[in-house]
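*Asks:* no FASTA, just this:
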């Protein structure tokens, strides 16, 4: 019984710290934020912060873990289902998540976030694309360099389109964006 209470307190503290960081990013930009600023915004002590995170960068990266989990779950659903799509099935979850958190994405990808999340999002997408390519490989000899080029090409396409889409106010719908990007990207990747 006591363990549940501790786990809830830990979860609340972590959420308060993540929320504080996001609030501060949108208010004043990532580079100027200090651990003291985060602690003041979250109303926690500095030692409490360091019990949970090694640095503000570690706190930032932990915030991307939710996105990774959502996208990986969506991809796993599709890869294990009998009715497989034409590939890149995590895309809808990406566009839906971005639209639900449009202000945060805008802050993280550009503007006051100074692009702090770009590398994290790129790594998440690259891992998902690699996993999908491995799961759908036809068993023939693989060319690791060609495969990695295909991964980077696909990730670059998603990142460019995501930034453009957010600048337009997340229109058209996530479903339409997913359909268009998958159609454009999957044709070239799978043909290759």
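*Replies:* All right, it came through fine. As the structure is a prediction and not an experimental result, all values here were calculated from the model. Residues are numbered from 1 along each chain as shown.
*Asks:* Only C-alpha atoms from now on, for both contacts and neighbour counts.
*Replies:* Fine.
*Asks:* in stretch 183-192, what's buried?
*Replies:* 185, 186 (16 or more other CA atoms under 10 Å).
*Asks:* Sort out which residues of the helix or strand encompassing residue 66 are buried, please.
*Replies:* Assigned by DSSP states H and E, residue 66 falls within helix 56-80. For helix 56-80, the neighbour count (16+ other CA under 10 Å) marks 56, 59-61, 63, 67-68, 71-72, 74-76, 78-79 as buried.
*Asks:* List the buried residues of stretch 144-151.
*Replies:* In stretch 144-151, counting by 16+ other CA under 10 Å, buried: 147, 150, 151.
*Asks:* What is the burial count for residue 32?
*Replies:* Residue 32: 9 surrounding residues under other CA atoms under 10 Å.
*Asks:* Report the secondary structure state of it.
*Replies:* Assigned with DSSP: H, G, I helix; E, B strand; the rest coil, residue 32 falls in the coil class.
*Asks:* distance of it from residue 167?
*Replies:* Noted for residue 32: a distance of 24 Å to residue 167, by CA to CA, to the nearest Å.
*Asks:* what sits against residue 79?
*Replies:* 132, 135 (CA atoms under 8 Å, 6 or more residues apart in numbering).
*Asks:* Was I right to think residue 170 contacts residue 101?
*Replies:* No - using CA atoms under 8 Å, residue 170 is not in contact with residue 101, being 10.3 Å away.
*Asks:* another structure for you, compare them:
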């Protein structure tokens, strides 16, 4: 699920993809905190210097590996989003649920959640003149939790629904949360005294 990096030449792209593939392969058999950069280097055949040309840390590699998923989740906040793409992402997570649960929980969940919060905050900053009742950072945290928590619970089997139902509910809830955080919503919700 990694999209190509257009600014990289083919050799750089192959190096980046080798690192991401090695990381994901290691993640199928180890917990995130057990994976060391040396393990990634050995599995990918990439040198340490080449690793650091592409990624500042193992956390940066993980965030990059989840970029497509994060983009789809952030996309739910826009009018151009496609629930079928989110549904396909959820289907992918379900098919690889052991790996997905392992990556979306524990130490790695902090990294992914932080990347999601940063991307949502950046998205909110690009919305133009639409003011929010609270700072973008706080809204980003609320939205990230509203997206992330149901997916984790669903993958853990805490409750059952289809990926179609979950994708639709996540999109509706994300848009409703964002609408409720708008400054205009605050003005209409305030009782007159």
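*Replies:* Thanks, I have the structure now. What you see is a predicted model; the values in this text were computed from it and never measured.
*Asks:* now what about the TM-score between them?
*Replies:* Scored against TM-score structural alignment, normalised by the length of the first structure, the superposed chains reach a TM-score of 0.66; 172 aligned residues with a CA RMSD of 3.7 Å.
*Asks:* on that earlier part again, among the buried residues of stretch 144-151 of the first structure, which are located in helices?
*Replies:* Counted as lying in helices by DSSP state H, out of these, are 147, 150, 151.
*Asks:* you'd agree the second one is up against residue 189?
*Replies:* In other words, residue 150 of the first structure. Yes - between residue 150 of the first structure and residue 189 there is a contact under CA under 8 Å: 6.6 Å.
*Asks:* Which position in the first structure pairs with residue 9 of the second structure?
*Replies:* Aligned by TM-score structural alignment, residue 9 of the second structure pairs with residue 7 of the first structure.
*Asks:* Tell me which residues touch the residue most central in space within the second structure, please.
*Replies:* The second structure has residue 70 as the residue nearest its centroid, 2.8 Å off, counting by CA atoms, centre = their mean. By CA under 8 Å, 6+ apart, the residues touching residue 70 of the second structure are 115, 116, 119.
*Asks:* what's the answer for residue 120 of the first structure, then?
*Replies:* For residue 120 of the first structure, the contact set (CA under 8 Å, 6+ apart) comprises 61, 64.
*Asks:* so which strand or helix has it?
*Replies:* Going by DSSP H and E, residue 120 of the first structure is part of helix 118-136.
*Asks:* again with residue 20 of the first structure
*Replies:* helix 2-28.
*Asks:* Show me what that helix is packed up against.
*Replies:* helix 35-42, helix 56-80, helix 102-109 (3 or more CA pairs under 8 Å, 6 or more residues apart in numbering; DSSP states H and E).
*Asks:* Could you dump these into TSV and include distance to residue 162 of the first structure?
*Replies:* Shown next, in TSV, are those (distance: least, CA to CA, whole Å):
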stretch	distance to residue 162 of the first structure
helix 35-42	28
helix 56-80	14
helix 102-109	9
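*Asks:* Quick one: closest of those to residue 184 of the first structure.
*Replies:* Of all those, it is helix 56-80 that lies closest to residue 184 of the first structure, at 18.6 Å by CA to CA.
*Asks:* Quick check: next helix or strand after that closest one?
*Replies:* Next along from helix 56-80 of the first structure, by DSSP H and E: helix 91-100.
*Asks:* That following helix vs the second structure, mean deviation?
*Replies:* Averaged over the aligned pairs, helix 91-100 of the first structure sits 3.6 Å from the second structure after superposition, using mean CA distance after the TM-score superposition for the first structure.
*Asks:* Comparing residue 170 and residue 101 of the first structure, which residue is more hemmed in?
*Replies:* Using other CA under 10 Å as the criterion, residue 170 of the first structure and residue 101 rank with residue 170 on top: 19 against 11.
*Asks:* Assign that one to one of the three secondary structure states.
*Replies:* Assignment for residue 170 of the first structure (three-state DSSP): coil.
*Asks:* Excluding covalently adjacent residues, which one is nearest to it?
*Replies:* Distances taken as CA to CA, 6 or more residues apart in numbering put residue 99 closest to residue 170 of the first structure, at 5.9 Å, once the chain neighbours are dropped.
*Asks:* Tell me the counterpart of the one you found in the second structure.
*Replies:* Here residue 99 of the first structure is matched to residue 91 in the second structure, going by TM-score structural alignment.
*Asks:* try residue 62 of the first structure
*Replies:* Using TM-score structural alignment, the partner of residue 62 of the first structure in the second structure is residue 64.
*Asks:* How many neighbouring residues does residue 145 of the second structure have?
*Replies:* 15.
*Asks:* List the residues that contact the aligned partner of it in the first structure.
*Replies:* The pairwise alignment with the first structure assigns residue 145 of the second structure to residue 156, based on TM-score structural alignment. For residue 156 of the first structure, no contacting residues are found, by CA under 8 Å, 6+ apart.
*Asks:* do the same with residue 126 of the first structure
*Replies:* Contacts for residue 126 of the first structure (CA under 8 Å, 6+ apart) come out as 151, 152, 155.
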